[in-house]
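J.: sequence and predicted model, in that order:
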Amino acid sequence: MTSHAQGDPDRPRPRIYLAGPDVFLPDRDRIFAALKADCARLGLAGVAPIDAPLALAASASDDARAQAIYEGNVALIRESDGVVANLASFRGQEPDAGTVFEVGFAVALGLPVVGYGVPQGSYAERVQAAIACRRDAAGEVTEAATGTVVEGLGQPLNLMLSRSIDLAPTAAQALERLAGRLGAAASL
């Protein structure tokens, strides 16, 4: 689904879902406003998770609110032409679990996804810097305390993410890359 560029109702603007843990940050409104402004400059229409309409009574249960948020965000992704995802480490060594779900859902729908915010180096390097690890007899890196294998292969994230999407260093670069893939920047 596409929206239309301001002043030109005949030129569709690709809708971009702005995934990430930014919804939990105290300055989320500023973050999403900046991302949407970047989208507009590139001929895109940014849509934040907080844009999902929630028709709930003030007395709705937490369970009802959770379901409404899930359904609203899934609907926004279904209505989008692509996804830009903040995949910075969140509360640990991995990206936000909800964002990872949204990325996988978008990939399953066949939408292009570009992630950003991934630290330099490989996932295995970051884990080894944070947790005591060792190399086993086969040369595989494992957690020293548990023997759990640390995914290697030199990938910046779990291979299911790093092999299914594009990665860019910053949000602006991710949006530029997605605009190029969707042909939005060329149509301005």
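T.: On my side now, so go ahead.
J.: from here on, just use CA atoms for contacts and neighbour counts.
T.: Noted.
J.: mind listing the helices for this protein?
T.: Counting by DSSP state H, the chain has helices at residues 28-41, 62-78, 97-108, 123-130, 159-162, 171-182.
J.: buried stuff in the fifth one?
T.: Neighbour-count burial for helix 159-162, with 16 or more other CA atoms under 10 Å as criterion, is recorded at residue 161.
J.: from the contact counts, what lies against that helix?
T.: Applying 3 or more CA pairs under 8 Å, 6 or more residues apart in numbering; DSSP states H and E, one finds that helix 159-162 contacts no other helix or strand.
J.: distance between it and the chain's centre?
T.: 13 Å (CA atoms, centre = their mean, to the nearest Å).
J.: what does that helix rub up against?
T.: Contacting residues not belonging to helix 159-162 are listed as 100, 104, 155, 156 [CA atoms under 8 Å, 6 or more residues apart in numbering].
J.: take this one as well and set it beside the first:
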Amino acid sequence: MPARLRLYLAGPEVFRADAAEEGVRLVALCEAAGAEGLFPLHAEGVDIRQACIDMIDAADALVANISPFRGVHMDPGTAFEIGYAEARGKPTFLWSDDPRPLTERMPPNPDGRDSDGHLIEDFGRPENLMIVPNGRPVRASAEEAIAEAVGALGFAVKNRQLQRMTRAAVAVALVVSLAAALAAGAIVNRIVGW
């Protein structure tokens, strides 16, 4: 069976009333793109945090919905998952249904601060600079982010598969060569009379 890119699907979709259906939809988008989607919907009694961590570890990359959730910022659980994935060296691909910069979502006072006196980031990004650093695009939909991930990482998965097949072929060739050498040695021993 050929190796496929495995994408962890992070986001607040797990809180929706139709979470299971949305998970099926997102996984189907991955399938259509040639990847395997890992959607973190868990049954009761499961250590959800550890189950999500295990799924991220099993994934090749993370596709995250950073749309505003319960306010102007993204879901904090998704922020954790992005940080964890990046700490593990997993590429992350982002999407949001609200691409407006933070300063448009929460317009600052003339001094650039919110009503509590806190500075509002004005980097033209739809989320905090730690989530959306320079050069990281934020796509407008899950479909676009999944396509970006498959386009960027599909070659790496195919390369991994080719490396596995090459290692297996080298191992078979080594066994065949060793068997041929032993057989040749046995024939020579018979001819020479040892």
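T.: Arrived safely. On a predicted model such as this, the values are computed, not experimentally measured, just so you know.
J.: circling back: distance to residue 47 of structure 1 added to the helices of structure 1, as CSV?
T.: CSV is the format used below for the helices of structure 1 (distance: least, CA to CA, whole Å):
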stretch, distance to residue 47 of structure 1
helix 28-41, 7
helix 62-78, 8
helix 97-108, 13
helix 123-130, 29
helix 159-162, 22
helix 171-182, 13
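J.: pick the most deeply packed of those helices.
T.: helix 171-182 (a mean of 20; mean count of other CA atoms under 10 Å).
J.: find me the equivalent region of it in structure 2.
T.: On the basis of TM-score structural alignment, helix 171-182 of structure 1 is assigned to residues 142-153 in structure 2.
J.: quick check: that stretch compared with structure 1, mean distance?
T.: Superposed on structure 1, stretch 142-153 of structure 2 shows a mean distance of 0.5 Å to its aligned residues (mean CA distance after the TM-score superposition for structure 1).
J.: rewinding a little: got the contacts of helix 159-162 of structure 1 as a markdown table, with distance to residue 167 of structure 1 columns?
T.: Below are those laid out as a markdown table (distance: CA to CA, whole Å):
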| residue | distance to residue 167 of structure 1 |
| --- | --- |
| 100 | 14 |
| 104 | 14 |
| 155 | 11 |
| 156 | 9 |
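J.: and of those, the nearest to residue 164 of structure 1?
T.: The closest of these to residue 164 of structure 1 turns out to be residue 104 (CA to CA; 8.6 Å).
J.: what residue of structure 2 matches up with the closest one?
T.: By TM-score structural alignment, residue 104 of structure 1 lines up with residue 83.
J.: kindly report the same for residue 12 of structure 1.
T.: Residue 12 of structure 1 maps onto residue 3 in structure 2, by TM-score structural alignment.
J.: its match against residue 157, yeah?
T.: Yes: with contact defined as CA atoms under 8 Å, residue 3 of structure 2 and residue 157 form a contacting pair (6.6 Å).
J.: what is the burial count for the spatially closest residue to residue 75 of structure 2 that is not a sequence neighbour?
T.: In space, and not counting its chain neighbours, residue 75 of structure 2 is closest to residue 69: 5.4 Å by CA to CA, 6 or more residues apart in numbering. If you count neighbours by other CA atoms under 10 Å, residue 69 of structure 2 ends up with 14.
J.: quick check: the gap between the match of residue 12 of structure 1 and residue 83 of structure 2.
T.: Using CA to CA, to the nearest Å, residue 3 of structure 2 is found at 26 Å from residue 83 of structure 2.
J.: follow-up on the earlier one: element containing the nearest residue to the match of residue 12 of structure 1 once chain neighbours are set aside, please.
T.: Distances taken as CA to CA, 6+ apart put residue 161 closest to residue 3 of structure 2, at 6.0 Å, once the chain neighbours are dropped. Taking DSSP states H and E as the definition, residue 161 of structure 2 sits inside helix 142-192.
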